[in-house]
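Asker: okay, structure incoming, though there's no sequence with it:
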């Protein structure tokens, strides 16, 4: 078979193209495998702690947004009632001004001095003039009241619109944090569901060992020896309420009576002791009086983690009552088993 120069050139070009492609393939690094998930029980415990901590932090933000939205909803309703009342006043003033205008029209719209000059009885004319002046004065007062009412109506309407906008923002924040909470909890539960019964028991043992180590370290600092052992009267009531809730399930966003999240339990415990405190652990840390850990007493609240995302009620003897996380229940645990941020006192 005869090869023409043209055919030979095409084959050479094709060979070069193939060689380049093979070379490029050889030089291209292989795609990295996806990052492996946790494999050891310690890694699983660490990831579960992280996921539930993230869920609890989002829960605190959800609760704050919910509390704000509730207050905003009441404010919007109040402003709307004020708008309605101002509207009724405006309508009533319009009726009165209309009646005054009709009365003046029937009176001929004549100035008082002209009515006096034309009157057959000057005495009656003086009476009529006095009544006319009173009517004019009353009309002017109504006009002034009308302008004030309209101004109030505009202000209240603007306030209600602004508050409604803020309310919508709070509801969007609630929805955003609700999605975060549910995603973290779902991921954590899926991770736990892959474990066999034996692994779940071992995981619980590892968790208890970590808590015991943290508690021993905390107690070793001599905190319990220095802390006050006597609760205040209100503190005793708060502890009594929390004790009655032992065994009830944790549900994020719940504040009783059948289930609680961490700050739902502490806020309700102190409410039943006669003292209203903020709803979330972040707000409790920010707004309640701080006391040194060495000076805490039963009834005080221990705030955990650097973001103040968890809170528990200190009951004395180095123990707390808390609602820990999804899948758990209200229970007694060591006070030093988690990273302590500080202590606050509701009845300082």
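Answerer: On my side now, so go ahead. As the structure is a computational prediction, the values presented were derived from the model and not from experiment.

Asker: only C-alpha atoms from now on, for both contacts and neighbour counts.
Answerer: Noted.

Asker: what is the subsequent helix or strand relative to the longest helix along the chain?
Answerer: Counting by DSSP state H, the longest helix found in the chain is helix 122-193. Note on helix 122-193: by DSSP states H and E, the next helix or strand toward the C-terminus is helix 197-220.

Asker: packing partners of that next one?
Answerer: The contact analysis (3 or more C-alpha pairs under 8 Å, 6 or more residues apart in numbering; DSSP states H and E) places helix 197-220 against helix 41-106, strand 331-334.

Asker: can you tell which of those is closest to residue 274?
Answerer: Residue 274 lies closest, by C-alpha to C-alpha, to one member of those: helix 41-106, at 19.8 Å.

Asker: and the next element down the chain from that closest one?
Answerer: helix 112-118.

Asker: out of the helices and strands packed on helix 197-220, nearest to residue 304?
Answerer: helix 41-106 (10.6 Å).

Asker: got another one to weigh against that:
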């Protein structure tokens, strides 16, 4: 009865389950910002409201400190997004496995019913005519030929009976296994759903905190904040290029790599949405996984799994289509497209865009195809 409830719960679950700004291009060696744009203005002690009256100071933090704080919050949201995506992917796999097991349980029950029917028919035949099957009655005959026929029929009947009982035992063992597996997958499914929910809370908390910081800025300050982001990326890209990292990178993309690059770059301008895999919005690993799926090479869904499972290569051996993994926790990924640039989905509030490949801290490079 317990197994039946488990199977029914699995089937019920399956039914329930059925239920940035315009893109900013950043190239391998962008022009340096103007001196005026490079100045980091500190917050004023006081601001004036729309009616000319004084307003209390927003914060003692400089705009650069605010930028770093917002960046850290979005980084934490990115890490939580990877955890959410991994839990979501595992939930999908578990639900598919539960569907398979539910079907196997239904088929197993039908098979057992059929085998029991066959066994019952054989038992009824055995007890006809005084409890002796037809074969046994022939064995009592004085006719030698009828006697031999009777012996053969009895042997055949015994083999058939053993066969049916063996099949029945096997089917019952399989059903037991399916039920246990369904229970195991149900528990895993519930665990992954809890992980998803927890990751979702973290994502929303970090994004809300970042948005709150931005909302406290005046329009002019938000414009300067965007400029500061671009300048920070420019400094990192310039340092990366100055190191000679790009000197030996001149390899051509593979045929599938070209397809992946074409897909990814065609998504430029679409908004970043955490957990999204297209077609209207993406997060960072949603973009790269879908680009390679379009190229006929499915890869792991998350940036951390892409880093863990795909072939790692040296930066000097990088070619268009390869994936660059960023930050120590592998929480961000972009696709290298050549000339020192990547296409990526940066963060909430931004759109799929081009950026310098060295504009963020590089953890390493992976290649989806050989």
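Answerer: Yep, that arrived. What you see is a predicted model, and the numbers here were worked out from it, not measured in a lab.

Asker: name the helices or strands packed onto the longest helix of the first structure?
Answerer: Using 3+ C-alpha pairs under 8 Å, 6+ apart: helix 122-193 of the first structure touches helix 41-106, helix 112-118.

Asker: mean shift of the shortest one relative to the second structure?
Answerer: So that's helix 112-118 of the first structure. Here the mean offset of helix 112-118 of the first structure against the second structure after fitting is 7.2 Å, by mean C-alpha distance after the TM-score superposition for the first structure.

Asker: again, but for stretch 172-180 of the first structure
Answerer: Averaged out, stretch 172-180 of the first structure is 1.0 Å away (mean C-alpha distance after the TM-score superposition for the first structure).

Asker: what lines up with residue 319 of the first structure in the second structure?
Answerer: Mapped onto the second structure by TM-score structural alignment, residue 319 of the first structure lines up with residue 341.

Asker: and its match, how far from residue 61 of the second structure?
Answerer: 33 Å (C-alpha to C-alpha, to the nearest Å).

Asker: which of the three states applies to residue 366 of the second structure?
Answerer: strand (DSSP: H, G, I helix; E, B strand; the rest coil).

Asker: map it across to the first structure for me.
Answerer: For residue 366 of the second structure, the residue aligned by TM-score structural alignment is residue 344.

Asker: that match reaches residue 290, doesn't it?
Answerer: Yes - using C-alpha atoms under 8 Å, residue 344 of the first structure makes contact with residue 290 at a distance of 4.4 Å.

Asker: who has more neighbours, the two?
Answerer: residue 344 (23 against 19; other C-alpha atoms under 10 Å).

Asker: before we move on, the earlier item: could you check the angle the longest helix of the first structure makes with helix 197-220?
Answerer: If you take axes from the mean of the first three to the mean of the last three C-alpha atoms, to 10 degrees, helix 122-193 of the first structure sits at 110 degrees to helix 197-220.

Asker: how many neighbouring residues does the residue mapped onto residue 281 of the second structure from the first structure have?
Answerer: Under the alignment by TM-score structural alignment, residue 281 of the second structure pairs with residue 259 in the first structure. If you count neighbours by other C-alpha under 10 Å, residue 259 of the first structure ends up with 20.

Asker: and if you look at residue 369 of the second structure?
Answerer: 16.

Asker: quick check: the aligned partner of residue 96 of the second structure in the first structure vs residue 81 of the first structure, distance?
Answerer: Mapped onto the first structure by TM-score structural alignment, residue 96 of the second structure lines up with residue 74. Look at residue 74 of the first structure and residue 81 of the first structure: by C-alpha to C-alpha, they are 11 Å apart.
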